[in-house]
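Undergrad: Just need the structure, nothing else, for what follows:
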Amino acid sequence: MAINGDKVNPTSAAAVFISTATLRHLVTHASLIRHLHSTLSTDIQSPARHSHDTSPSSSLILMPSWSLSPSLPYVGVKLVTYHPNNSAVNLPGVHASYALFSSLTGQTLATMDATDLTLYRTSCISALASKFLSRENSKTLVMVGAGSLAPHLIRAHLAVRPGLKTVIIWNRTVRKAQCLVEKLQKESEFEGVIFESNGSLEEAVGLGDIVSCATNSEAPLVKGGELKEGAHLDMVGSFKPSMMECDDEAIRKGRVFIDNEAALVESGELVGAFERGVITRDNVVGDLVELIKGEKSGRISQEETTVFKSVGSAAVDLLTAQLVYETFMKNQVHG
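TA: Below is the predicted model of the structure:
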């Protein structure tokens, strides 16, 4: 396998630990989006994730994956803890570790703090979908939620839609949205982009060419009737049937795409819509791999509403870990 033309031998080195700080120096949202675009159609085996409730509000999730392709000789597993009440103590709700093994020898190649890995991969999948589904001339991004994933989603969407000039952030706690606006305004990479917060979700949604949602809401936030003509709705927050970030009308009026088939049984927006007869599974147009391969058409008009629902996958974790590990090893050789 190779990253940027540099071959990496996954059996030639001792196991390494890649910290969050190191990971942030190894990948950018743009580099990961390019990597996922070129590799997501690789033959990867990903059994259903294991999810165990460790308390009434928290859970442990195990996500294994491996590849049968010579270009991706890895086995990996992500271990995730979900504690939604962590915001009260100013901590992310999701923490994760990733273990990467050689599929050739079974030896451990790397362990890495996968909390940021998850943030990168989730946001970059949304942005990759947006590349196919949002309007190329999109000017306004509405970010629903101001948690740890929000700045990643903003960066990733800007990477594929550099014409975005305004980012509006809404959060249930208004001050949290304001703080994120203030933080992003100070960063030089966003020169020319206007950041603002809006306490009215209805008003904000109506302004968005792209509306991206990252919340753990169990009640619909985005109403389909408030989406502007030609909007693209991106949702990454819900991952179990009790959670939902939009109402049935948004699902009914949109051409719906998913990241993978797990969304059909895990996403509250879709599971609920199926149960209520709003749409059927056959109305889901396709998944991200089909878009990449050209087997399904993305946006087909400037006026249509598009919807992308992502629940995450072990396959994308493996590909992200590949980029992180191989870039790390390449840097070690060149260093």
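
Undergrad: For the rest of this, base every contact and every neighbour count on C-alpha atoms.
TA: Noted.

Undergrad: Tell me where this protein has helices.
TA: 20-26, 29-39, 114-133, 150-160, 174-185, 201-207, 248-253, 263-266, 268-275, 288-293, 314-334 (DSSP state H).

Undergrad: what's the most buried one of those?
TA: Highest mean neighbour count of the helices of the chain: helix 114-133, a mean of 24 (counted as mean count of other Cα atoms under 10 Å).

Undergrad: wait, isn't residue 264 in contact with residue 271?
TA: Yes. Here residue 264 reaches residue 271: they are 6.5 Å apart, a contact under Cα atoms under 8 Å.

Undergrad: Any idea how many residues pack against residue 228?
TA: 18 (other Cα atoms under 10 Å).

Undergrad: Just give the closest residue to it, not the sequence neighbours.
TA: Ranked by Cα to Cα, 6 or more residues apart in numbering and with sequence neighbours excluded, the top spatial neighbour of residue 228 is residue 206, at 5.3 Å.

Undergrad: The one you found against residue 226, yeah?
TA: Yes. The pair residue 206 and residue 226 passes the contact test of Cα under 8 Å, sitting 5.3 Å apart.

Undergrad: closest to residue 61 out of the helices of the chain?
TA: Closest to residue 61 of the helices of the chain, according to Cα to Cα: helix 314-334, at 11.0 Å.

Undergrad: other SSEs contacting that closest one?
TA: strand 2-3, helix 20-26, helix 29-39, strand 59-67, strand 74-82, helix 114-133 (3 or more Cα pairs under 8 Å, 6 or more residues apart in numbering; DSSP states H and E).

Undergrad: would you turn those into a markdown table with distance to residue 88?
TA: Listed next are the helices and strands packed on helix 314-334 as a markdown table, based on distance: least, Cα to Cα, whole Å:
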| stretch | distance to residue 88 |
| --- | --- |
| strand 2-3 | 40 |
| helix 20-26 | 23 |
| helix 29-39 | 28 |
| strand 59-67 | 17 |
| strand 74-82 | 14 |
| helix 114-133 | 18 |
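
Undergrad: out of the ones you listed, which comes closest to residue 185?
TA: helix 29-39 (18.7 Å).

Undergrad: any idea of the angle the closest one forms with helix 314-334?
TA: 120 degrees (axes from the mean of the first three to the mean of the last three Cα atoms, to 10 degrees).

Undergrad: Here is the second sequence; please produce its structure so I can put it next to the first one:
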Amino acid sequence: MSEASTLLWIDAQRVHRLLDYRRLVQALREAHLQPMPISEDVCMDEPGAGRGNNFLLLPAWSGQHMMGVKLLSVFPDNVRARVPLPTVQGIYAAFDGRTGTPLFIADGAALTLRKTAADSALGLELLAPINVSTLLMIGAGDMAGPLVEAFIQIRPSLTRVLLWNRTMRRAEALAARLQASGIDCQVVTDLDQALPLADVVCSATMSQQPLIKGALLKAGAHVSLVGSWQEDMREADDATIARAQIYVDSREVSRHSGDLLQPVVSGLISWADVRADLFELCQGYEIPTLEAGQVTLFKNAGGAHLDLFAAQFLATEVGVEWAS
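TA: Model prediction:
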């Protein structure tokens, strides 16, 4: 890159447009055929405030192909400000892995929404029955809409969406947006009554107490956990964990999730009970034949390697040359 050149900026609107869910899911599937990039997740808590705000630094490096880093702020109270702001904001910077040359900077929040939804959608594609029809979405934050959209694109048989959130106002606002886009979405007020109706249960919250009760899950349900990215967070109870065949996106990163770490610490399960991660699933791991009514669980733990995979796909979409 010459001194006179301008570093490419890819704004949120363009990131969303270019990272089509069907094609991004396929790109993630292909990326998992390669070894996992080296990566780190650094999470800093706000000094002294105790308000739950975080600053995240997530670098990853895939050999001589590409390296990148995501910088994100997570401020949960932003949605309750006088002028509401997104909970998650940030940037992604990509570099050529062979020369170290900066390639582009992209909106980090948009890239996060897309890759997170595609990550869980890949788990859905690999693990959920073909004929699922009802999706229960738990949570109505920034992540909920992209998850619903990605799931429906990957499983068009999902023709009914139930939506539960602690705050009905946010649930109703999201339901209205989804309905305006042609998705049949209904707000439910009783989570326990909704759980037995769902073929697919997806949760994306910051809850520290389990919301999903395993005893209420429909036989053969697929559970996708997107929250509980910290050790003290929990979205599914012990009955869910004990009942399900457990899969994760990354064996390494998922060890920090409260939904798995807490049951391991208590002795309910061991790490050996995690059957496979996305690398194994995409590289030929043979999923055991499910017994009648078997529940599957996919833990979306995230990780900097997934951001890098999404950035690699984004680079090809904008025509940036890199050491692919």
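
Undergrad: picking that back up, how about the residue nearest to residue 228 of the first structure, what's its partner in the second structure?
TA: Mapped onto the second structure by TM-score structural alignment, residue 206 of the first structure lines up with residue 196.

Undergrad: Same check on residue 326 of the first structure?
TA: For residue 326 of the first structure, the residue aligned by TM-score structural alignment is residue 316.

Undergrad: Next: residue 23 of the first structure.
TA: Going residue by residue (TM-score structural alignment), residue 23 of the first structure aligns to residue 15.

Undergrad: That match is in contact with residue 108, isn't it?
TA: No. Residue 15 of the second structure is beyond contact range of residue 108, at 9.2 Å (criterion: Cα under 8 Å).

Undergrad: Give me the aligned partner of residue 41 of the first structure over in the second structure.
TA: In the second structure, residue 41 of the first structure lands on residue 33 (TM-score structural alignment).

Undergrad: got a list of what its match touches?
TA: 279, 282-283 (Cα atoms under 8 Å, 6 or more residues apart in numbering).

Undergrad: swap in residue 150 of the second structure?
TA: With Cα under 8 Å, 6+ apart, residue 150 of the second structure has these contacts: 21-22, 117-118, 121.

Undergrad: Return the member of the contacts of residue 33 of the second structure nearest to residue 80 of the second structure.
TA: Of these, the one sitting nearest to residue 80 of the second structure (Cα to Cα) turns out to be residue 279, at 38.7 Å.

Undergrad: Now do the same for the closest one: its match in the first structure.
TA: So, by TM-score structural alignment, residue 279 of the second structure is matched to residue 289.

Undergrad: What of residue 137 of the second structure?
TA: Residue 137 of the second structure maps onto residue 143 in the first structure when the alignment is built from TM-score structural alignment.

Undergrad: that older thread, can you tell me how far the match of residue 23 of the first structure is from residue 21 of the second structure?
TA: 11 Å (Cα to Cα, to the nearest Å).

Undergrad: do the same with residue 257 of the second structure
TA: 25 Å.

Undergrad: what's the answer for residue 185 of the second structure, then?
TA: With Cα to Cα as the criterion, residue 185 of the second structure and residue 21 of the second structure are 20 Å apart.

Undergrad: What of residue 41 of the second structure?
TA: The separation that residue 41 of the second structure has from residue 21 of the second structure, given Cα to Cα, amounts to 25 Å.

Undergrad: Residue 196 of the second structure too?
TA: Counting by Cα to Cα, the gap from residue 196 of the second structure to residue 21 of the second structure is 28 Å.

Undergrad: I'd say residue 174 of the first structure and residue 199 touch.
TA: Yes. Contact criterion Cα under 8 Å: residue 174 of the first structure and residue 199 qualify, at 6.1 Å.

Undergrad: In stretch 186-206 of the first structure, which residues are buried?
TA: 193, 195-199, 201-202, 204-206 (16 or more other Cα atoms under 10 Å).

Undergrad: center of the first structure - which residue?
TA: Central residue of the first structure (Cα atoms, centre = their mean): residue 122, 1.8 Å from the mean position.

Undergrad: aligned partner of that one in the second structure?
TA: Match for residue 122 of the first structure (TM-score structural alignment): residue 116.

Undergrad: looking at it, its match is touching residue 303, isn't it?
TA: No. Using Cα under 8 Å as the test, residue 116 of the second structure is too far from residue 303 to be in contact (9.5 Å).

Undergrad: Near the closest residue in space to residue 209 of the first structure that isn't next to it in sequence, how many other residues are there?
TA: Nearest in space to residue 209 of the first structure, with sequence neighbours left out and distances taken as Cα to Cα, 6+ apart, is residue 231 at 4.7 Å. For residue 231 of the first structure, the neighbour count with other Cα under 10 Å is 27.

Undergrad: ok, now which ones touch residue 231 of the first structure?
TA: By Cα under 8 Å, 6+ apart, the neighbours of residue 231 of the first structure are 134-135, 208-211, 303-306.

Undergrad: excluding its backbone neighbours, what's nearest residue 34 of the second structure?
TA: residue 279 (7.9 Å).

Undergrad: Same question for residue 214 of the second structure.
TA: Excluding its sequence neighbours, the residue lying closest to residue 214 of the second structure (Cα to Cα, 6+ apart) is residue 240, at 3.7 Å.

Undergrad: what residue of the first structure takes the place of residue 57 of the second structure?
TA: Under TM-score structural alignment, residue 57 of the second structure pairs with residue 62 in the first structure.

Undergrad: whoops, I mixed them up, residue 67 of the second structure
TA: In the first structure, residue 67 of the second structure lands on residue 75 (TM-score structural alignment).

Undergrad: Next one: its match from residue 230 of the first structure, what distance?
TA: 41 Å.

Undergrad: for residue 298 of the first structure, same thing?
TA: Taken as Cα to Cα, the span from residue 298 of the first structure to residue 230 of the first structure is 13 Å.

Undergrad: Ok, residue 222 of the first structure next?
TA: 15 Å.

Undergrad: Compare neighbour counts for these two and give me the winner.
TA: More crowded of residue 222 of the first structure and residue 230, by other Cα under 10 Å: residue 222, with 26 against 21.

Undergrad: I'd like to check which residues are in contact with the more buried one.
TA: The neighbours of residue 222 of the first structure, taking Cα under 8 Å, 6+ apart as the test, are 201-202, 205, 245-247, 250.

Undergrad: if we take those, which one ends up nearest to residue 276 of the first structure?
TA: residue 247 (11.7 Å).

Undergrad: What lines up with the closest one in the second structure?
TA: Checking with TM-score structural alignment, residue 247 of the first structure has residue 237 as its match.
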